[in-house]
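**Student:** coords please:
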Amino acid sequence: MKKSIILLTKSKKYRNYCIAGIDINNGEWVRIVSNDTNIHYAVKQEDIMYENNEEAEIFDIIAIECEKDRKSYYQSENYIFDNAYYWEKIGKATINDVLAIKPCENRNFIFYDTNKKVASDYLKTINSDDIYSLMLICPTNVEIIVKQWSHDEEKKITMNFEYNSNRYRYIPITDEIFNNQHRTKIDGNYSLHYNPILIMSLGEMYERDKCHYKLIASVLT
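**Tutor:** Presented below is the predicted three-dimensional model:
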């Protein structure tokens, strides 16, 4: 099966990539995954290269040959790509093109509640038709937190924001381009003077606490 998507997330995952976008025909979410368990189904860099050796980028419109879907108890949007075929760039979109297909989503909560993580056991109680793990949101009162929590690790970039009158705090950001723009700042809280569009993703289970963390996979302007 072939999926034609606007690429909206290209975030780091186990030194490879988490890839997702919206179907250009119906606006449904599509997360592209591999069948490589060693990298937790992430997509390798060589697999996001077009036949002309250019790398897929955010807002590219891409045709991707997929083998089958790979739904799980916490992610319903996954499709395994067929690495026998190159990805094909068929166009370039703008943020307005995206919003025309996928307006900002209006749910009561981001992934079921206002916490920063969701227990694995809770997700397994939800009807499979109600499972989702990707969102496009338009938050307000956005604040960036830059902090080096310990001397032996690099600065962490997280975000506080409001969505449907609820405040979400210290949500991790996996958009490396956005993070690199802020890592040079001194530790502190920084208010954004614009409201970005966020692509939210629910990550895989963290073994220590058996929870799935809410992530900002892409910051779009």
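**Student:** make it CA atoms for all contacts and neighbour counts henceforth
**Tutor:** Fine.
**Student:** which residues sit in contact with Leu202?
**Tutor:** If a contact means CA atoms under 8 Å, 6 or more residues apart in numbering, then Leu202 has Tyr74, Gln75, Phe111, Ser133, Leu134, His212, Tyr213, Lys214, Leu215 as its contacts.
**Student:** ok, the spatially closest residue to the fourth one that is not a sequence neighbour to Met159 distance?
**Tutor:** Spatial nearest neighbour of Ser133, chain neighbours left out: Leu202 (4.8 Å); criterion: CA to CA, 6 or more residues apart in numbering. When CA to CA, to the nearest Å is applied, the distance between Leu202 and Met159 equals 15 Å.
**Student:** Is it correct that Ser120 is in contact with Lys210?
**Tutor:** Yes: look at Ser120 against Lys210 with CA atoms under 8 Å: they come within range, at 5.8 Å.
**Student:** Please enumerate residues in contact with stretch 204-221?
**Tutor:** 8-11, 74, 95, 111, 116-121, 171-175, 178, 195-203.
**Student:** Which of those residues are buried, as a PyMOL select command?
**Tutor:** Applying 16 or more other CA atoms under 10 Å to the contacts of stretch 204-221 leaves a buried subset, and the PyMOL line that selects it is:
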select buried, resi 8+9+10+11+74+111+116+117+118+120+171+172+173+174+175+196+197+198+199+200+201+202+203
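**Student:** For the one helix or strand Leu136 maps to, give me every contacting residue.
**Tutor:** Mapping Leu136 onto the secondary structure by DSSP states H and E places it in strand 134-137. The contact list for strand 134-137 (CA under 8 Å, 6+ apart) reads 29, 77, 102-106, 110, 163, 197-202.
**Student:** Following up with a second sequence; could you model it the same way so I can compare the two?
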Amino acid sequence: MPSVTRLICLANSWKHSDRCIAGITTIKGQWIRVVSDLPDGRITKEMRQIGGTEPALLDILAIPLAKTGPDYGFESENLSVLPGKWERVGQVTPAYLLKHCSKEEYILHNDLRHVEVPYLQSLPVPQRRTLELIKAVKVSVRPLGTKYEGSQKWEGTIVTESGKKLTTTITDPVFVRKLDLGYRPKNPCLVTVSLSMPWRPDDWRGEGDPCWKLIAGVVELPEEHQQNIESKNDLDDLPF
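**Tutor:** Take a look at the predicted model:
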């Protein structure tokens, strides 16, 4: 029987015509990106859907995973999906995730929109971070005027508590659908930032292939949490 890993889903984002599924383990808060044996590791509908529905952000998923996975030469979080049924076994609150927000100086390694592969390869494997949960005190969005997967393509700008800013493409399909319908976030948000597979634009002048930072998951913090966020010391345990 394959090993089952419990994962808090923090990204179910577009990856070509399929999805990238990623999150943190319920035990150690370790990042995992679920990858298939397809060339770029994308997860198909047949692999990921549970009872005909998509895994949602904040869901606790039980997924058959191997102990290792392809790193594509620069990633550290990948585990290969194994045959077997995915299950939804619970859900966490947005407030539970606050303790897992990044405390790094930059949003994924630098203050640029990309990270070059040679830089990632120069780091020890555990430091090759390609996923990060950011507490954004401000999130603004704008439509780009093009369509993707039947939806408007959107760009978002996030600002951290320390003033770091990132403007990049939004690949969270649920968030994009809400934006299409007129929703705009008013409160601080928890934002999953992910690095893309390497992609070199025609006008690229850098030395190494760039991986682009993407807004892969967005969860708005409920208003009631804003009033107590600084004073609350202990968060509820996982709701198993």
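**Student:** Could you get me the TM-score between them?
**Tutor:** The TM-score (TM-score structural alignment, normalised by the length of the first structure) is 0.84; 208 aligned residues with a CA RMSD of 2.4 Å.
**Student:** can you give me the strands for the second structure?
**Tutor:** Listed in chain order, the strands of the second structure (DSSP state E) span 4-15, 18-25, 31-35, 59-64, 78-80, 87-91, 114-116, 131-148, 151-160, 165-169, 189-195, 210-220.
**Student:** Take these and write them to TSV, including distance to Val125 of the second structure.
**Tutor:** Putting the strands of the second structure into TSV (distance: least, CA to CA, whole Å) gives the following:
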stretch	distance to Val125 of the second structure
strand 4-15	21
strand 18-25	18
strand 31-35	13
strand 59-64	24
strand 78-80	12
strand 87-91	30
strand 114-116	15
strand 131-148	14
strand 151-160	26
strand 165-169	25
strand 189-195	15
strand 210-220	16
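**Student:** what about those strands, which gets the closest to Gln49 of the second structure?
**Tutor:** strand 87-91 (9.2 Å; CA to CA).
**Student:** Point out the other helices and strands that that closest one packs with.
**Tutor:** strand 59-64 (3 or more CA pairs under 8 Å, 6 or more residues apart in numbering; DSSP states H and E).
**Student:** once aligned to the first structure, how far is the strand it packs on on average?
**Tutor:** When the first structure is overlaid, strand 59-64 of the second structure sits 1.5 Å from its aligned residues on average, using mean CA distance after the TM-score superposition for the first structure.
**Student:** and the angle from that strand to strand 87-91?
**Tutor:** Using axes from the mean of the first three to the mean of the last three CA atoms, to 10 degrees, one finds that strand 59-64 of the second structure and strand 87-91 are set 150 degrees apart in direction.
**Student:** residue in the first structure matching Leu108 of the second structure?
**Tutor:** Across the two structures, Leu108 of the second structure finds its equivalent in Phe111 of the first structure, going by TM-score structural alignment.
**Student:** Report the contact partners of its match.
**Tutor:** Residues in contact with Phe111 of the first structure (CA under 8 Å, 6+ apart) are Val118, Tyr132, Ser133, Leu202, Lys214.
**Student:** from these, which is closest to Arg167 of the first structure?
**Tutor:** Using CA to CA, Lys214 is the member of the contacts of Phe111 of the first structure that sits closest to Arg167 of the first structure, with 13.6 Å.
**Student:** Compute the number of surrounding residues for that closest one.
**Tutor:** Lys214 of the first structure has 23 neighbours, counted by other CA atoms under 10 Å.
**Student:** That one - nearest residue in space that isn't next to it in sequence?
**Tutor:** In space, Lys214 of the first structure comes closest to Leu202 once its chain neighbours are excluded; the distance is 4.8 Å by CA to CA, 6+ apart.
**Student:** ok, the alignment partner in the first structure of Pro188 of the second structure - contacts?
**Tutor:** Residue pairing (TM-score structural alignment): Pro188 of the second structure is matched to Asn195 of the first structure. Contacts for Asn195 of the first structure (CA under 8 Å, 6+ apart) come out as Cys138, Pro139, Thr140, Asn141, Val142, Thr221.
**Student:** With neighbour count and distance to Asp60 of the first structure added, can I get the residues you listed in JSON lines?
**Tutor:** What follows is those, written out as JSON lines (neighbours: other CA atoms under 10 Å; distance: CA to CA, whole Å):
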{"residue": "Cys138", "neighbour count": "19", "distance to Asp60 of the first structure": "21"}
{"residue": "Pro139", "neighbour count": "20", "distance to Asp60 of the first structure": "24"}
{"residue": "Thr140", "neighbour count": "18", "distance to Asp60 of the first structure": "27"}
{"residue": "Asn141", "neighbour count": "14", "distance to Asp60 of the first structure": "29"}
{"residue": "Val142", "neighbour count": "20", "distance to Asp60 of the first structure": "27"}
{"residue": "Thr221", "neighbour count": "9", "distance to Asp60 of the first structure": "15"}
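**Student:** Contacts only, for the residue lying closest to Gly69 of the second structure once chain neighbours are set aside.
**Tutor:** In space, and not counting its chain neighbours, Gly69 of the second structure is closest to Leu79: 4.2 Å by CA to CA, 6+ apart. Leu79 of the second structure makes contact with Ile32, Arg33, Val34, Val35, Leu65, Ala66, Lys67, Thr68, Gly69, Pro70 under the criterion CA under 8 Å, 6+ apart.
**Student:** Could you identify the residue of the first structure that aligns with the fourth one?
**Tutor:** It refers to Val35 of the second structure. Under the alignment defined by TM-score structural alignment, Val35 of the second structure is paired with Val33 of the first structure.
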